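# model the structure of this input:
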Amino acid sequence: MDRLQAMKTFVAVVDSGGFTPAARQLDMSLSVVSRVVTELEAHLGVRLLTRTTRVVRPTATGVAYYENCRRILGDIDDAELAAAGAHEAPRGRLSITASVLFGRRYVTPLVVEYLLRYPEVDVDCLLIDRVVNFIDEGIDVGVRIGPLPNSSLQAIQVGQVRRVVCAAPSYLARHGAPAAPERLADHTVIQATGASTVPEWRFQHNGDPFAVRLHPRMTTTTNDSAIAAAVAGLGLAGVLSYQVADELRDGRLQVVLEDFEQPPLPIHVIHREGRHAMHRVRAFIDLAVDTLRANAALNPSA
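Reported below is the predicted structural model:
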């Protein structure tokens, strides 16, 4: 058994989500791909994949082996590039994920700069407001806001954001600012339902968290829409600070209830490999970390 080819075949099956797409990707017959993985499992004495009629997924052992295979194959790619004198020219395809609004405002400019620097790399952007499974969806790098669950992913903190309540100066001139979260019932509330469909906002007082039930006058599926309504003077919107950084800087919105805000949420660049990440992945991570850390909206002291 060619162990290197077996690793490549196994990784292709996991990345593509099945034997048939892996066979197309590798330009091999379906029977050969299936045989190679079966022989690999027999050689290792463990089951790497769970197979059903509808889906192929790695087992717990398969996930760990997959990560090791990607690292090893990445090291081989780097060694070949270095030997060919092309180590400073990343190439291949890179998959990136982030939330929709953060992706539009911060990740898309990064991708454009990255592609201009490295013309031999192609990038797939998955900008979506849900947690993405890196293995199932073949993602290399992501940006996540909030606490991270325990996982095999590597994480680099690049900033932090606050959950804020804000309104236009025109609204505050007419209605005043709420003195406490409990007074939100006296105000017009705008709620974006993208992150949560529960009509409540969360606050903290003297270290104790609490939630306030809302009766929104306007609900909308996007933060962009909620921010536009707040800027127009309709009422109070609850968003993340980076989402209204321009509006706060220009004075179109003002933050209220600052004394009741929860602790800031961390922003991390996350990826699958450690220090042996493939060159195209490392190049994007380096650019993202440097750029995001220098952004005053994400790091006020920058």
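# contacts and neighbour counts: CA atoms only from here.
Fine.
# what's around residue 166, how many residues?
By other Cα atoms under 10 Å, 27 other residues sit near residue 166.
# wait, residue 91
18.
# surely it touches residue 115?
No - with contact defined as Cα atoms under 8 Å, residue 91 does not reach residue 115; the gap is 10.3 Å.
# what do those two both touch?
Contact criterion Cα atoms under 8 Å, 6 or more residues apart in numbering; residues shared by residue 91 and residue 115: 121, 122.
# could you also give me the structure for this second sequence? I'd like to compare it with the first:
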Amino acid sequence: MDRLEAMSILLQTVDKGSFTAAARSLSMPLPTVSRKLRELETQLGTQLLVRSTRKLALTEAGAAYATAARRILREVDDAERMASGEFAAPRGELVITAPVLFGQLHVLPIVTEFLAAYPDITVRLLLSDRNLHLIEDQIDMAVRIGTLPDSSMVATRIGVMPMVVCASPALLGEFGTPERPEELAGLPCIGFDSLAARTTWTFRRARGSGTVEMPIKPRLSVTTAAAAVWAARQNIGATRLFLYQCADALQHGDLRPILAKFQPDPAPVSLFHAARGALPLKMRVFLDYSAGRLRSQLGKLEATATEWAHR
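Model prediction:
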């Protein structure tokens, strides 16, 4: 029995939540996954998984074994990277993930310059608005907008991302420009969220500290920023987005920012990777290369939002 393979299969089964999902992720027949896990349990002389029709759970022994298996596989991965020279010279494949539009506008140009500077490194850039799991999906580094709840990750803060409520000049000409968040009730709105349409928008209180949730009644709800921007340009309603998602429309005057002085604190933006020992040089050089450039770009966006808030 290939012990390392069996460990990998066990961890994929636990992480994916089922034998079927693990088999799909591993491109392995379902009976093979089940057989190899039975062989591992036989070899160890203990039950690792509790199987039922509804869920899959680790036994106490299985939880301890899975923790050790993660550590062992990580150490083996580091050893292979070191043997291949990734710790001695910046080379190999670097897997990076970022939100779709932010990745296209801000990460991809940096990656193309990085590739020219480091010809022995190749990059696989995964653009997704879903937060991919670094360990499960074998990703080296991620760009995230928002608070990072996972304390096992190492984050490098590269800036902040303001929120913007914006609307077309024609819509504001018809309904008037709100001066306070409470006046949104008289303005048609476009709801946007990548998972589900929000029915409240957060604003800073006019007096005192803290924030307030203002209810909205969207005339239209969409699941992509591009759709929200397009609909706002068509005078359907006001929408609320991260600044980078609507910066082009604002720059060309197709949309105008409103209620800028009431926007809550901007969301943090970070480059992060899984906690480990020494970083392979390909990750270290990308972190050093990209962090300053991203800080510069985000700084310009933050300055623009600050200017609007003081008008």
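# mind listing the helices in the stretch 51-200 of structure 2 by residue range?
In the stretch 51-200 of structure 2, the helices defined using DSSP state H, counting those that start in this stretch lie at 60-83, 100-102, 108-117, 169-175.
# which positions within the shortest one qualify as buried?
What that stands for is helix 100-102 of structure 2. Of the residues in helix 100-102 of structure 2, 101, 102 count as buried by neighbour count, 16 or more other Cα atoms under 10 Å.
# which parts of stretch 157-177 of structure 1 are buried?
Neighbour counts using 16+ other Cα under 10 Å place 157-172, 177 of stretch 157-177 of structure 1 among the buried residues.
# looking at those, which are in strands?
If you go by DSSP state E, the buried residues of stretch 157-177 of structure 1 have 157, 158, 159, 160, 161, 163, 164, 165, 166, 167 in strands.
# got a markdown table for the residues you listed, with distance to residue 274 of structure 1 too?
Listed next are these as a markdown table, based on distance: Cα to Cα, whole Å:
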| residue | distance to residue 274 of structure 1 |
| --- | --- |
| 157 | 15 |
| 158 | 17 |
| 159 | 20 |
| 160 | 23 |
| 161 | 26 |
| 163 | 31 |
| 164 | 34 |
| 165 | 38 |
| 166 | 40 |
| 167 | 43 |
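# what's the burial count for residue 198 of structure 1?
Using other Cα under 10 Å, residue 198 of structure 1 has 10 neighbouring residues.
# repeat that for residue 131 of structure 1.
By the measure other Cα under 10 Å, the count of residues near residue 131 of structure 1 is 10.
# ok, residue 223 of structure 2 - contacts?
Applying Cα under 8 Å, 6+ apart to residue 223 of structure 2 gives the contacts 192, 193, 194, 195, 196, 197.
# mind running it again at 10 Å?
Contact analysis of residue 223 of structure 2 by Cα atoms under 10 Å, 6 or more residues apart in numbering lists 191, 192, 193, 194, 195, 196, 197.
# of these, keep whichever come out buried.
Buried, going by 16+ other Cα under 10 Å: 191, 192, out of the contacts of residue 223 of structure 2.
# conserved subset of the contacts of residue 223 of structure 2 in structure 1?
Using both residues aligned by TM-score structural alignment, their matches' Cα atoms under 10 Å, structure 1 keeps these contacts from those: 191, 192, 193, 194, 195, 196, 197.
# can you redo those residues as JSON lines with distance to residue 51 of structure 2?
Formatted as JSON lines, those follow (distance: Cα to Cα, whole Å):
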{"residue": "191", "distance to residue 51 of structure 2": "41"}
{"residue": "192", "distance to residue 51 of structure 2": "39"}
{"residue": "193", "distance to residue 51 of structure 2": "36"}
{"residue": "194", "distance to residue 51 of structure 2": "33"}
{"residue": "195", "distance to residue 51 of structure 2": "31"}
{"residue": "196", "distance to residue 51 of structure 2": "33"}
{"residue": "197", "distance to residue 51 of structure 2": "36"}
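# which one of those is nearest residue 47 of structure 2?
The nearest member of those to residue 47 of structure 2, counting by Cα to Cα, is residue 195 at 37.8 Å.
# excluding chain neighbours, give the residue nearest to the closest one in space.
Computed as Cα to Cα, 6 or more residues apart in numbering, the closest residue to residue 195 of structure 2 that is not its neighbour in sequence is residue 223, at 6.7 Å.
# and the one you found, what pairs with it in structure 1?
Using TM-score structural alignment, the partner of residue 223 of structure 2 in structure 1 is residue 221.
# which ones are touching residue 3 of structure 2?
Residue 3 of structure 2 neighbours (Cα under 10 Å, 6+ apart): 9, 36, 39, 40, 43, 69.
# neighbour-wise, give me the winner out of those.
When neighbours are taken as other Cα under 10 Å, the top entry among the contacts of residue 3 of structure 2 is residue 9 (24 neighbours).
# please list all residues in contact with that one.
3, 15, 19, 22-23, 25-26, 28, 32-34, 36-37, 40.
# check residue 232 of structure 1 too.
Counting by Cα under 10 Å, 6+ apart, residue 232 of structure 1 touches 167, 168, 169, 170, 171, 226, 252, 253.
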